[in-house]
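Asks: Just to be clear, the model below is a prediction. Sequence and coordinates:
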Amino acid sequence: MNRLRAVVTEIEGEQNLHIITFDCAGSSLKMMGLDLPKGLHLNSHVILGIKPSHVAIAKHLSGELSYSNQLQATIASIENGKLLSNILLHVKESDVQSFITLSSSKRMNLQVGEQVTLLIKASELFVLEVLDA
């Protein structure tokens, strides 16, 4: 499980649906969810969670995407298995793990030290813990 420290900068809501914006080491992240986690408010310090299987990787990205969360990262390590690649990426002050298929890793010719873009859908980001609740 990936864990990122962040601060709530905006909360938008309509009925039970909420879009929450976070500052994560100077990068903006958005989360879409039905109910607000208990104790969450503007300026709350939180730990965000992202499953490694929900972190996509783009190389030489250009054009517009619907992904709200696009973070620049450096590939720190690549472990290839028979079917999957476990990619460790360094994003500012954090490390993020991504599981992608081995065929995608090979097709993209991913290399340690290479700059890539992490893509995370707003619906895949969640609050693991509200630190100041």
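Replies: Okay, I see it. Numbering: from 1, shown residues only.
Asks: CA only for contacts and neighbour counts going forward, please
Replies: OK.
Asks: buried ones in whichever strand or helix holds L29?
Replies: Here L29 is covered by strand 27-33, with elements defined by DSSP states H and E. Under the neighbour-count criterion of 16 or more other CA atoms under 10 Å, strand 27-33 has S28, L29, K30, M31, M32, G33 buried.
Asks: Which strands or helices does that strand pack on?
Replies: Secondary-structure packing of strand 27-33 (3 or more CA pairs under 8 Å, 6 or more residues apart in numbering; DSSP states H and E): strand 17-24, strand 69-80.
Asks: another structure for you, compare them:
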Amino acid sequence: MNILKGNIVSIKQSESLMLVFMDVKGYLFNSLLLKNGDENRLEVGMDVHLIFKETDVTLATTDSIVSERNSFVSKITHIENGKLLANIRLDFLGHEINALITKGALHGLKCKIGDEFRWVVKASEVTLQIL
């Protein structure tokens, strides 16, 4: 599981949905959530953990243009090959981000330790934990 510490800077609501914007060391992340109840009230200024699975992280070349706002460039620090999948570790501001991709994608992208790649996670896959 990937976990980053952030601070809520803005919340937009529409009917039963919330789009929550968080600052993680100067980088803006967002999370699309169902509107929360009073027991877990999210507010601007709150510190939260951003939590997302390795299987929800996509890799792309650094010059790729994507529609997703949670899109950042980081350096590959480790590649662990399995029979079908490869676990790619990236350094994002000193935090380890893991991406689980197929071996075919690993070879197609020509991933190597030390290379920079764009990693992407959909806003609907980011869960928040109030700190």
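Replies: Good, I have the coordinates. Please read these numbers as outputs of a predicted model, since none were measured by experiment.
Asks: pretty sure H78 of the second structure is touching E96, no?
Replies: No - taking CA atoms under 8 Å as the definition, H78 of the second structure is not a contact partner of E96, at 10.0 Å.
Asks: Find the residues that touch each one of these two.
Replies: Residues touching both H78 of the second structure and E96 (CA atoms under 8 Å, 6 or more residues apart in numbering): R89, L90.
Asks: Regarding the second structure, what is its longest strand?
Replies: Longest strand in the second structure, counting residues (DSSP state E): strand 2-14.
Asks: which residues sit against that strand?
Replies: 18-25, 35, 43-54, 95-98.
Asks: let's go with 7 Å and repeat that
Replies: 18-24, 43-54, 97-98 (CA atoms under 7 Å, 6 or more residues apart in numbering).
Asks: Narrow the residues you listed to those that are buried.
Replies: Using 16+ other CA under 10 Å as the burial test, those include 18-24, 47-54, 97-98 as buried.
Asks: ok now the helix or strand harbouring S103 of the first structure, how far from the chain's centre?
Replies: Assessed by DSSP H and E, S103 of the first structure sits inside helix 102-108. Computed by CA atoms, centre = their mean, to the nearest Å, the separation of helix 102-108 of the first structure from the middle of its chain amounts to 20 Å.
Asks: From the contact counts, what lies against it?
Replies: Using 3 or more CA pairs under 7 Å, 6 or more residues apart in numbering; DSSP states H and E, the elements in contact with helix 102-108 of the first structure are strand 84-91.
Asks: matching residues in the second structure for the strand it packs on?
Replies: Under TM-score structural alignment, strand 84-91 of the first structure corresponds to residues 85-92 of the second structure.
Asks: how about the matching stretch: buried residues?
Replies: Under 16+ other CA under 10 Å, the buried positions of stretch 85-92 of the second structure are A86, N87, I88, R89, L90, D91.
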